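S.K.: What would the 3D arrangement of this be:
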Amino acid sequence: MLIDSHCHLDRLDLTAHDGSLDAALDAARQRGVGKFLCIGVDAANAPTVKQIAEQHSDVFCSVGIHPLDLSREAPTDLDWLLTALDHPRVVAIGETGLDYHYEPEMAAQQQISFRYHLQAAEQTGKPVIIHTREARADTLALLREADLANAGVLHCFTEDWDMARAALDMGYYISLSGIVTFRNAEALRDVARKVPADRLLVETDSPYLAPVPHRGKPNEPQYVCDVAAFLAEVRGEALEQLWQNTTENFHRLFPLTL
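M.R.: Here you go, the predicted model:
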């Protein structure tokens, strides 16, 4: 079994599946994908991701506020997060984090929100799903400050090995998406070769970032198989072993999915 550890099922382009989410999930299941983690990005979609998870036994979800959604959100506090997290299908917090690439002017607000998510992780024991872009120093500083026992994952990782190693040293996992297959991503492939086998996850981040050979098309959960196949080749591992390792890693990080 392979697991898509990060997908936005409420945002998929379902044109190729006659508008049916069930059909898109079945296409992935037929390729060996056994579980899906559907990601929350704001308060508005929290009920939606919960409903999708309730309707499919192999789908779980997270809730949280994406750093790039803060400008469209009412201020989110710790009480809202703790209430939203109190649901049997919610297995993680986020995605949350820092993104100074698109909204550097929101850095202070992003840090406040990120701290709320990390506090919720400390109180609930649920792991955090972290988005970070052009905010390496502040992301690592806040993770060190939080010092979480159960940690979490840096999803759709695009930073360098120094940042990956720092996160790994704090107990975090590294998740790689279709970006690793892109022609100009050799530095990321170097990171992919170095991540320990017991700390690696795979994801699609669908409907975004479709891997080669699907680049330019809407991404979907079944393409996590293409990401995994590419990673196995890059790492010089047997594909079956990478499937097994990443599945075991997912269950270790997100034990509520067992």
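S.K.: For the rest of this, base every contact and every neighbour count on C-alpha atoms.
M.R.: OK.
S.K.: so what does the helix or strand harbouring residue 80 touch, helix or strand wise?
M.R.: Secondary structure assigned from DSSP states H and E places residue 80 in helix 78-85. Of the remaining helices and strands, those touching helix 78-85 by 3 or more C-alpha pairs under 8 Å, 6 or more residues apart in numbering; DSSP states H and E are strand 59-63, helix 107-124.
S.K.: All the strands of the stretch 51-200 of the chain, in order from the start?
M.R.: In order along the chain, the stretch 51-200 of the chain carries the following strands (DSSP state E, counting those that start in this stretch): 59-63, 90-99, 128-133, 152-154, 173-176, 200-202.
S.K.: Give me the distance between the very next helix or strand once past the last one and the centre of its chain.
M.R.: Stepping forward along the backbone from strand 200-202, the first helix or strand reached (DSSP H and E) is helix 224-235. The chain centroid and the centroid of helix 224-235 are separated by 17 Å under C-alpha atoms, centre = their mean, to the nearest Å.
S.K.: let's see this one next to it:
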Amino acid sequence: MADRHNRDIDRQPAPLPEPLPVPTVDAHAHIEIVTNEAPDSDAVRQVLDDAKSVNVDRIVQVGYSAEQSQWCVDMANAFPGRVLAAVALHPNEAPVVPDLEADWAIIEKLAQDPRVRAIGETGLDYFRTEPALQKRQQESFKWHIDLAKRTNKALVIHDRDSHDDVLSILLEVGAPEKTVFHCFSGDVEMAKTCIDRGYILSFAGTMTFKNAPALRDAVKLVPHDQLLVETDSPFLAPSPHRGALNTPAQIANIVRAMAAERDEDVAELATALSVNAERIFGSFA
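M.R.: The predicted structure follows:
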């Protein structure tokens, strides 16, 4: 994640979109990469204020390492009512950290904070992880699944080039009651499998990309109560701003794109996404 961090903070943010007619939630963001500042800084507050100006008034700040998960917890505590946290080791971090068990202990301790409402992002990523390290990645995924169940928190899954193994492990060990596929990247058949199993699918700006017709087909199928929206800021700014620095404000553009694909009213969809986020992650108050 560090290399991506350095690249992204040098980009210009996408322009603020037209406000949504009702408030809604960004279910997955990495604000520390957007700002490269302290969790209670003016820069972080400005990102939140920009989002609120377009009616994106709540954000789930998501962890990917032990150190950065602490940042997430600190941000959530600095902005009650506006931010909740998720904590975890990213699947690309798990095989390379010097002491996996020590980092797990940090994540487990952070998970006890009342502002932490999810364990994530965890999962599998075979795009960057060589086959020799995939077993360790799978071990870490199983540990995070167990932690989510023991703490009764949502599980937030990162799944890249690993669909079959992610689904198999969830069946093998048993999925938590609230299991979220962050930045869903599967096709229609995978979406149907996830829907049948009761998983929650979160769509990002990728569904607006020209080369993603499968995602647009998939988003049409998801029942209201199994649907979330996210930016994955600072990555994956939606079209027509692909390549810009993404921020939570871009949820407004993604929701409009989702509503168009689903042939739904924007306000009704935004409200449903907000209700889902509060049901899955709890109150932001």
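S.K.: and residue 184 of the first structure, which of the strands of the stretch 51-200 of the first structure is closest to it?
M.R.: Closest approach to residue 184 of the first structure among the strands of the stretch 51-200 of the first structure is made by strand 173-176 (15.1 Å; C-alpha to C-alpha).
S.K.: The closest one maps to which residues in the second structure?
M.R.: On the basis of TM-score structural alignment, strand 173-176 of the first structure is assigned to residues 200-203 in the second structure.
S.K.: List the contacts of that stretch.
M.R.: Residues from elsewhere that reach stretch 200-203 of the second structure (C-alpha atoms under 8 Å, 6 or more residues apart in numbering): 27, 178-184, 191, 194, 219, 222, 226-230.
S.K.: Next, count neighbours for the residue mapped onto residue 61 of the second structure from the first structure.
M.R.: Aligned by TM-score structural alignment, residue 61 of the second structure pairs with residue 38 of the first structure. By the measure other C-alpha atoms under 10 Å, the count of residues near residue 38 of the first structure is 27.
S.K.: again, but for the one 3 residues further on
M.R.: For residue 41 of the first structure, the count of nearby residues is 23 (other C-alpha under 10 Å).
S.K.: The one 5 residues further on now?
M.R.: By other C-alpha under 10 Å, the residues close to residue 46 of the first structure number 20.
S.K.: re the thing from before, for the match of residue 61 of the second structure, give me its contacts.
M.R.: Contact analysis of residue 38 of the first structure by C-alpha under 8 Å, 6+ apart lists 6-9, 49, 53, 59-62.
S.K.: let's see 6 Å
M.R.: The neighbourhood of residue 38 of the first structure, defined by C-alpha atoms under 6 Å, 6 or more residues apart in numbering, consists of 7-9, 61.
S.K.: cool, residue 153 of the second structure as well?
M.R.: Here residue 153 of the second structure is in contact with 117-118 (C-alpha under 6 Å, 6+ apart).
S.K.: How about the contacts made by the equivalent of residue 116 of the second structure over in the first structure?
M.R.: Using TM-score structural alignment, the partner of residue 116 of the second structure in the first structure is residue 90. With contacts defined as C-alpha under 6 Å, 6+ apart, residue 90 of the first structure is in contact with 61-62.
S.K.: Relative to residue 130 of the first structure, how far out is residue 90 of the first structure?
M.R.: In this structure, residue 90 of the first structure lies at 16 Å from residue 130 of the first structure, with C-alpha to C-alpha, to the nearest Å as the measure.
S.K.: Over to residue 183 of the first structure?
M.R.: When distances are taken as C-alpha to C-alpha, residue 183 of the first structure and residue 130 of the first structure turn out to be 25 Å apart.
S.K.: So between these two, which is more surrounded?
M.R.: Neighbours were counted for residue 183 of the first structure and for residue 130 using other C-alpha under 10 Å; residue 130 has more, 25 against 8.
S.K.: Which residue of the second structure is paired with that one in the alignment?
M.R.: The criterion is TM-score structural alignment: under it, residue 130 of the first structure has residue 157 as its aligned partner in the second structure.
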